[in-house]
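>>> Just to be clear, the model below is a prediction. Sequence and coordinates:
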Amino acid sequence: MTPMAEASVTTSLTISSKNYSSWALRGWLLCKMAGLDFEERIMPSDDPSTRAELLLLSPSFLVPCLDHDGVTVWDTLAIAEYLNEIRPEAGLLPADRAARAHCRAISGEMHSGFSNLRSALPMNLKAHYPGFKIWAGAQGDIDRITTVWRDCLARYAGPYLFGTLTMADAMYAPVCTRFRTYDVKLDAPCAAYSERILSLPAMREWIMAAQAEPEEIEELDVEF
């Protein structure tokens, strides 16, 4: 696509709460990593599908939703694959075939798994719980995630999971915010990786916007 043609493409990303929605963060971060120029559209907190997503009641998330050049894509992994097709130069998937398969595998694992972590440590960027008590089910998920991180960082020599930023980093980015919110203790390589992700300019932008977000969803403003 030529620069002139690309400039004429209408692109928007529909998302929900920046404070609470890990899926919205993943889709938004993928678009930023791809260098896509897009308009943000925020679903109101009283929309039933938004509330279902944020309260972990929805079996199928319809946000984030990317509209690009007449194509509508929802589901975070589908968005990642679509962005890789239209912006291959962004490197959202590794160039090496084996690494590419590995990247897809751990991204898919995050997409479909870790339900104990999601329910016990919901995303909440405004909150901080020092000394938070983590129960065994969630700890198992944490252990698996840190094993994935250590393996990737050692295998591909960092500083990100596959050397450079890929879709896998976007998929695991909300976990980094959860680890900070709930004071999860990490070993040195995982702690350094988590801080590296949280220090990305796009992540800092998202976190600042989340902290400025009004408190509108009473069910999620709970004590842990």
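Right, received. Where do you want to start? Residues are numbered from 1 along each chain as shown.

>>> drop to CA atoms for contacts and neighbour counts, all remaining ones
Noted.

>>> helices or strands up against whatever helix or strand residue 191 lives in?
Applying DSSP states H and E as the criterion places residue 191 in helix 188-198. Other elements packing on helix 188-198 under the criterion 3 or more C-alpha pairs under 8 Å, 6 or more residues apart in numbering; DSSP states H and E are helix 136-155, helix 167-181.

>>> Report the distance from the last one to the chain centre.
Computed by C-alpha atoms, centre = their mean, to the nearest Å, the chain-centroid distance of helix 167-181 equals 6 Å.

>>> Next up, the contacts around residue 28.
Residues in contact with residue 28 (C-alpha atoms under 8 Å, 6 or more residues apart in numbering) are 13, 15, 64.

>>> Hmm, I typed the wrong one, I wanted residue 121.
Residue 121 neighbours (C-alpha under 8 Å, 6+ apart): 138, 178, 182.

>>> what's the closest of the residues you listed to residue 39?
Distance ranking of these against residue 39, using C-alpha to C-alpha, places residue 178 first at 26.6 Å.

>>> Next one for the comparison:
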Amino acid sequence: MTYHLILGDRAYSSWSLRAWLLVDRWDIDADISYVSFLSRDVEAQLERATPSRTVPTLVLADGTPVWDSLAVAETLAEAHPSIWPEDAPARAVARSLAAEMHSGFGALREVCPMNLRVAYQDWDPGDGVAADLRRLERIWDYALDRFGGPWLCGEYSAADAFYTPVAARIAGYGLNVSESAAAYVRAHLEEPSFRAWRALALTEGPDLPWYARSYPQADWPG
């Protein structure tokens, strides 16, 4: 089956990155189109494609839209089950991890929107972000210790795709995390699919000023 995957700006759309990783890492046949974030009329651009008018949206062969990232993962997994771990306990943990990312970490998302074109340093993210980081360390360590790595539940799975933008935020905003969490972040920065996505993000489209922050800047890590 060939899918149609509608995505947003590569530099800024964290949910689009998650969906793209699913099709790229598992070599899933998908025609990809992008909506522009420049004019902020994303809903108008998606009016005919999906009732949610959000990205990412996966359109099935019969025209049915799937407009939620977790639903996209589950829909793709019906034909490509290796998106989730084969081992049942690992699969359960991977789904728990992805669901928590899907619904949680609000402070990290609000204070540190994904921006793959710039890196920051030497600023105080506040208590809310710090609490989110400690929670990430705890659940990442649990999964990595239980399943032995190198990814959260052994081999790369949808759970890792869901945490890729989190790793990009930690790296891009110079956030302090434990040694084990930092190693997991580095694995994402070195992962070929993420590197390909970011390379395109650096060259496609203009900088969007509403994503910029006034913090001291640094070189992108890695």
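Received it, and whenever you're ready, just let me know what you need. Keep in mind that what you see is a predicted model, and the values were worked out from it rather than measured.

>>> buried stuff in the helix holding residue 191 of structure 1?
190, 191, 193, 194, 197, 198 (16 or more other C-alpha atoms under 10 Å).

>>> Dump those to a markdown table, plus distance to residue 6 of structure 1.
Below are the buried residues of helix 188-198 of structure 1 laid out as a markdown table (distance: C-alpha to C-alpha, whole Å):
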| residue | distance to residue 6 of structure 1 |
| --- | --- |
| 190 | 38 |
| 191 | 39 |
| 193 | 34 |
| 194 | 34 |
| 197 | 29 |
| 198 | 30 |
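
>>> what's the neighbour count on whatever residue of structure 1 lines up with residue 176 of structure 2?
Alignment note: residue 176 of structure 2 maps to residue 185 in structure 1; criterion TM-score structural alignment. Per other C-alpha atoms under 10 Å, the neighbour tally for residue 185 of structure 1 reads 12.

>>> again, but for residue 10 of structure 2
If we define neighbours as other C-alpha under 10 Å, then residue 10 of structure 2 has 27 of them.

>>> What does it correspond to in structure 1?
Aligned partner of residue 10 of structure 2 by TM-score structural alignment: residue 18.

>>> and if you look at residue 59 of structure 2?
Using TM-score structural alignment, residue 59 of structure 2 sits opposite residue 67 in structure 1.

>>> can I assume its match is in contact with residue 13?
Yes: with contact defined as C-alpha atoms under 8 Å, residue 67 of structure 1 reaches residue 13; the gap is 6.3 Å.

>>> Show me which of the two is the more surrounded one.
residue 13 (23 against 18).

>>> For that one, list the residues it contacts.
28, 38, 39, 40, 41, 64, 65, 66, 67.

>>> how about a cut-off of 6 Å?
Contact analysis of residue 13 of structure 1 by C-alpha atoms under 6 Å, 6 or more residues apart in numbering lists 40, 41, 65, 66.

>>> Could you find the closest non-adjacent residue to the third one?
If I follow you right, that is residue 65 of structure 1. residue 74 (4.3 Å; C-alpha to C-alpha, 6 or more residues apart in numbering).

>>> what lines up against residue 201 of structure 2 once you look at structure 1?
Under TM-score structural alignment, residue 201 of structure 2 pairs with residue 210 in structure 1.
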